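J.: show me how the following folds:
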Amino acid sequence: MTRSNRTFLRFGSPARLAILATTLVFVPALSAQVVLTGRVEHAKFALSGDRAMLSTVLAFAGPENPRAEPSSFRTWETEPAGWYRLSGGPGRYTLLFTQPGHYLRPFVVTNVFTRDGDQLDRRYSPRFDSYNFDDREYDTKAASAYYQAFVAKSTSVTHVGFKLATDGVDGAGSKSQTMLLSVHRKPEGTADDDVTPDKWPQVGPAMPVVEVDCGGPKNYAYSAAWNSGEVKTTPGTWYAICLRPEADGGKLQAFWRTAERSKEAANRCYRIGATDEKGNVSRAFVEKELWMSIAGDGDGLVIPFNKRVHKQFETLTRCEPKWQQTYVAQGKSLASVVCYAAVSGAQPPLARQRVMVRVRKGGPNGEQVGSERVAIGNGNYTGDASWGVFGTVFAPGEVPLVPGETYAIEMESLENYETLHGFVNIKGEISNDKPGFNPYRKHVRDDYPHGTAYLAGAKQDFDLDIQIVEYEVDARDWHLATQGDELLANGDMEQGEFDAADPAKGKLAAWKPFAIDAATQFHFAADATNPTNHIARVYANSGGGAKADGGFVQRVEKLEKATAYRLSVRVRASWPLDDQHQAMVGIDPTGQTDDPLAKTIEWTMLPSLHGTWIDHTSTPARPKDGAMSVWLRGRTTAVDPWPMKADFDAASLRAVNSGVPKSR
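T.: You can find the predicted model right below:
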């Protein structure tokens, strides 16, 4: 494999990268546009303050509208390494970060709420069971196998990556060899050295890592993967990853780091040396930790259809408008689909093409399930050839699935005469105006027994090179999910100085009253329908000729600027919403509490039905600079025979949950 294939989706020359960086970094977001930037990174090893910037990671931003085009990017290899930039219109996004042909287990960020002009910068770190990305040391002698011990955090291993100092064949030369990765479980009830890892029973199948070619300047990481459930593990239990050449008598030398067991709970490495001239083989634990990453299930996602053999762009199929792939679901909601593909050299590059992704129940001719979504291309372009991936990401609940049932992933080109006609490539070849794309096949050693590819309804004798990710839990109201501690003080309105005889003499704790109209009254009252429940009330005795406009405000501090927060509160009023009566709920992203008429307050007018508690949930908001203020307001401009009352209870402010739904 060429270097350009290994460093998948390269942008171009350093000069071009510098120009592009300047353009992307310093152009501000315009109105009705949002920009999402940041870096994908991780600690180099446990207890390390140094960060490893993860490059060549594919990023997709799926807008709330499934028929809108997603945005895509590939994190940079040059400075700023690991950097991404996604942009689009305002609204709610779901983000996917994945490396189907590399060691990164995909992760999804949900509920990224944006508004006009937002520029959000977030750093994300993937989840690993065990990791070490420090390549300052390496084994100076040839080995025949390594067993890297680790304690499982996941319920199933899905990804393992490693880096060798030499491939064991000819190092910096052109030759290569195939390695094998396997997982082994420590027998129960045995001490550390009673049964060495080479005697531990294997769990699940071994996976080949083909064409490992490294040494000298060829400083590549290699990897393999499994489908969810193939290599089941028990969290808290010791396992070992075996890394060895497939061929008998093969050798290798790995990068590793010295582990100081007196200072850290380092994972031990069991090393089997190469056979020496006398036929002897050394076997011993060493206080080293291999350059290796291990990841798996347990994060709320499952991967029923993974790219297991990590050789990219192996064998093409044919260019057609529509392809399908059947598989058996493991989760309850579809999360993402990424398909390796190429497009015609006489057509616009992959990054300018789209396919529509649909899910059909039972097979290629089955009923469509849930929403269809647009997938965008991301790939290389040489002027007359373009290859890479199509990818898209779904929000939780968009496509409900039943574990154990068969489904077909359908991908159909969205290109048409308008997008194809008149295109001329670098060789002067003119587009034939025919939409289509050319998916890659799975590697010959990456067999999927539970499905197959389909073309024009006909079953094929191969699988498409796809990664399918699912949510373990189906949460169709996930856009309302919050997390973390309650941020409002006395949101339940139970604390303060209560006077049952005269609520106007009561004093509500943590909330500051404000009055725009001097006649406004503030009551810390008992709810007449439930006297043991206390509420905050804005009151105007309109029968006495008084009007009212005022309420309660609370400032919330120590908030994260890049985090969205959602307010919920129960509201009841003696009048429904009209031009003279309003119960109002406001959020001020600046955190100010002095001016109830400030233009920075975002007000919601309520209620739609008077005399009844209404549950209100706000649109998520972000603080401008670490603080927000919550405003509860009642207002009447009329003199009525019935008093205006605006009641508030059960107020709550929490961070929006941007993770994925998990089983409890």
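
J.: can we go C-alpha only for contacts and neighbour counts from here?
T.: Noted.

J.: any idea which strand is longest in this structure?
T.: Longest strand in the chain by number of residues (criterion: DSSP state E): strand 644-656.

J.: where does R537 land in three-state SS?
T.: Following DSSP: H, G, I helix; E, B strand; the rest coil, R537 is assigned to strand.

J.: give me the neighbour count for the closest residue to it other than its chain neighbours.
T.: Distance criterion C-alpha to C-alpha, 6 or more residues apart in numbering; nearest residue to R537, sequence neighbours excluded, is D647 at 4.5 Å. A count of nearby residues for D647, using other C-alpha atoms under 10 Å, gives 26.

J.: surely D647 is in contact with Q582?
T.: No. Applying C-alpha atoms under 8 Å as the test, D647 and Q582 come out as separate, 11.2 Å apart.

J.: give me the spatial nearest neighbour of D116, chain neighbours excluded.
T.: A32 is the one closest to D116 (C-alpha to C-alpha, 6+ apart), at 4.5 Å.

J.: what about the one you found, which SS state?
T.: coil.

J.: ranges for the helices of this protein?
T.: For the chain, applying DSSP state H gives helices covering 3-6, 14-26, 417-420.

J.: can I get those in a markdown table with mean neighbour count?
T.: Output for those, formatted as a markdown table (neighbours: other C-alpha atoms under 10 Å):
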| stretch | mean neighbour count |
| --- | --- |
| helix 3-6 | 12 |
| helix 14-26 | 11 |
| helix 417-420 | 14 |
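
J.: quick one on the thing from earlier: how about the contacts made by the residue nearest to R537?
T.: Contact partners of D647, counting by C-alpha atoms under 8 Å, 6 or more residues apart in numbering, are I535, A536, R537, V538, V571, R572, A573.

J.: do the same with S574
T.: H610, G611, P643, M644, K645, A646.

J.: any idea how far apart the tips of stretch 305-321 sit?
T.: 23 Å (C-alpha to C-alpha, to the nearest Å).

J.: please generate a structure for the following sequence too, so the two can be compared:
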Amino acid sequence: MKQLIVLTWMLVLIMPVSGQVVFKGRYVQPRYPGSEATDALAAVHVFATAGPETQSIGFRTWETDPTGWFYLPGPAGRYTVVFSDPSGFVRPKILTNQFLSDGDIVDLMLSAEFDDWDMSLVGWDDKPAADYFQTFTARGTSITQVGFKLATDGVDGAGPLGQNLLISIHRKADGMPDTWPQVGPDAVVLNVDCGGPKNYWWSAGWNSGQVPTEPGQSYAVRLRAQTQQGRFQAFWRPVENGPMGVYRKGEKGETGWLSHHLCMTVASDSDGLRIPYNKRIQAKFGEMAGFERRWSQTWRAQGRSLASVILYAATGGAQPSLMRQRVAVRIRKGGPEGPAVGVEKIAIGNGNYTGDASWGVFGAAFAPGEVELEPGELYTAEFESIENYYTLHGFVNIKGDVSDDRPGFNPYKKHPLDIYEPGQAYRKGTDPQPFDLDMQIVEYEKAAADWDRQVDGPNLVVNGGMDKVRVIEGEVVIVDLDGWKRFAIEPGTGFAQAVEGPDTPNPVIRIYGGSSTKRAANGGFAQRVSGLNKNEIYRLSARIRSTWPVDEQHACRIGFDPTGQDGDPKAATIEWTLLPGIHGQFVPFQSHPIRPRGAAISVWIGGKTTLTEDYRFEAEFDDVTLHRVASGAPK
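T.: Coordinates of the predicted model:
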């Protein structure tokens, strides 16, 4: 009975309440390109941020069943969501324009972006190696992350010791890979300790631009020990890809190509994002910078707009856990006392808590255009605790220590091998320090005006240009519009194909009545657009012209039905918009974001007049489109 009560409580806990939205799903990756098997991308931080008036929502993808799962409940809004583990091998993923209305539950199956990847552990090199060169084809302009798994560290396997490894990128040239020129600096992976049950991912990274690549060209990732005598053994999978694969240098210097692929991932700037300030050393939670209410860090921008900021930090003593702590994130141009740029966001903490200490990260995401940047210019990321007497007073930790009501946090310093030369940390926001803060900054490479209104993909409406019609003779000559269903609530409604004007022969569809027919009119066309995804958002747009502006006798209208029904023009589920506000000229229309209730949306256009003797009534439509809302980075 006790178990039943606990399970029931958990179910109640995760059920959305009225006015709440839920953004959930799993973050997984095909084991290798084309594989039906998947592997979870676990322990990845997820931060969803709406406007400046709401705080971010945080989560970390599950490492237990269901692995890779995430769950973010919150208020309705337009969210930007970042998935990132700055110390890991998974490149940040940004979802933009996530419009969530009251009661929405979005359930996604997401995957990461890699230039090349293979997560298979079906086999391993049975002999110690000195070097591996894994070939790949670049998709982006700069490598930012490489991850790998080893069968044994080459020191003591399952024992407590390890060794440092080096990663470098080499551009294909004549000769064997061990003669190919290196691109960019080495990246060091500290104390690689694996073997037996210690089956970890190891990784390192670079800032965008440090390892430039040309999309479509061949390169190799070189993996070697930092010491000349170091040896190790990699996981790999047999592949059939001709002479290229992995180039191996054995323990005694023997070399050769093997038709295998290492358990390795390679990620780059192929997705419209830049990472000017990356976490290049996998080690985390090192030396702390000191408890303060406000900290700042300068960096030099590479993109046109800020995408996300993740800062490693801790709280301790008699303070609530990091998950209950928030910091305002504001960006200043130039140094720490420069003018603020763009909107301020509230980052939330996410991490571990022992009852008297908590460590992890603060994170927030930004939509394109919210904080505009100029490439090459210096900026400051400022973090300031917004906790106060109300949120701190009376808190007692597991040891019985009572809060001293002081707001603040303790960020971590960057590793000594991961110095960011163009920047500097500032204590209390303005006091310069001889180190950098351990964090990751992601930017949008391209500028984007009015990103909240941008759409992508093909037009999903058939014959939205009103080009294809069929004439039907009768008491009133009418046309049928290919791809659409005609409806007439008033039988005297007229339907015709017309042109935009004497000098513009572009075809339009006309719905008419009134004095030209001596009859009232009320009718139009509907189209069911199928094959949609209820986890995606769409926008309807059109050009509309009428001989009358909207009033109580005339209506030129466009609408949609998120249920997808196209048989009842009087259905309460249709959301109509009455246009135009000005008669005699085409006006543009774009709907608010639409989420289908199932796999279809129906599009409706119509005209109505109750007058039969006044000036003629004509409602005309053209360029009716339904597009998916743009949800990635501007490109």
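
J.: the helices of structure 1 into TSV, with extra columns for distance to T140 of structure 1?
T.: Below are these laid out as TSV (distance: least, C-alpha to C-alpha, whole Å):
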stretch	distance to T140 of structure 1
helix 3-6	26
helix 14-26	34
helix 417-420	55
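
J.: pull up the aligned stretch in structure 2 for stretch 341-348 of structure 1.
T.: Aligned using TM-score structural alignment, stretch 341-348 of structure 1 spans residues 313-320 in structure 2.

J.: residue closest to the middle of structure 1?
T.: Structure 1 has V108 as the residue nearest its centroid, 1.7 Å off, counting by C-alpha atoms, centre = their mean.

J.: you'd agree that residue is up against V660?
T.: Yes. Counting by C-alpha under 8 Å, V108 of structure 1 does reach V660; the two are 7.0 Å apart.

J.: still on that earlier bit, the helices of structure 1: which one's closest to I426 of structure 1?
T.: Closest to I426 of structure 1 of these is helix 417-420 (C-alpha to C-alpha; 15.3 Å).

J.: mean per-residue distance, the closest one versus structure 2.
T.: Here the mean offset of helix 417-420 of structure 1 against structure 2 after fitting is 0.8 Å, by mean C-alpha distance after the TM-score superposition for structure 1.

J.: S55 of structure 1 pairs with which position in structure 2?
T.: Using TM-score structural alignment, S55 of structure 1 lines up with A42 in structure 2.

J.: same deal with Q521 of structure 1?
T.: Aligned counterpart of Q521 of structure 1 in structure 2: G494 (TM-score structural alignment).

J.: ignoring the adjacent residues along the chain, who's closest to its match?
T.: Per C-alpha to C-alpha, 6+ apart, closest to G494 of structure 2 is Y512, 4.9 Å.

J.: for structure 1, identify the residue most remote from the centre.
T.: Distance to centre of structure 1, C-alpha atoms, centre = their mean, peaks at G544 (57.9 Å).

J.: how many neighbours does the corresponding residue of structure 2 for W642 of structure 1 have?
T.: Aligning on TM-score structural alignment places W642 of structure 1 opposite Y615 in structure 2. Burial of Y615 of structure 2 is recorded as 13 neighbouring residues (other C-alpha under 10 Å).

J.: can you find the partner of W484 of structure 2 in structure 1?
T.: Checking with TM-score structural alignment, W484 of structure 2 has W511 as its match.

J.: what's the answer for W295 of structure 2, then?
T.: W295 of structure 2 maps onto W323 in structure 1, by TM-score structural alignment.

J.: again with H260 of structure 2
T.: Counting by TM-score structural alignment, the partner of H260 of structure 2 is K288.

J.: can you tell me the closest non-neighbouring residue to its match?
T.: K288 of structure 1's closest residue in space is T258 (C-alpha to C-alpha, 6+ apart), at 4.6 Å.

J.: equivalent range in structure 1 for stretch 87-97 of structure 2?
T.: Going by TM-score structural alignment, stretch 87-97 of structure 2 sits over residues 101-111 in structure 1.

J.: show me where the stretch 451-600 of structure 1 has its strands.
T.: Secondary structure of the stretch 451-600 of structure 1 by DSSP state E, counting those that start in this stretch: the strands cover 453-455, 458-459, 466-471, 482-483, 496-497, 507-508, 512-515, 521-527, 530-540, 548-556, 565-573, 581-588.
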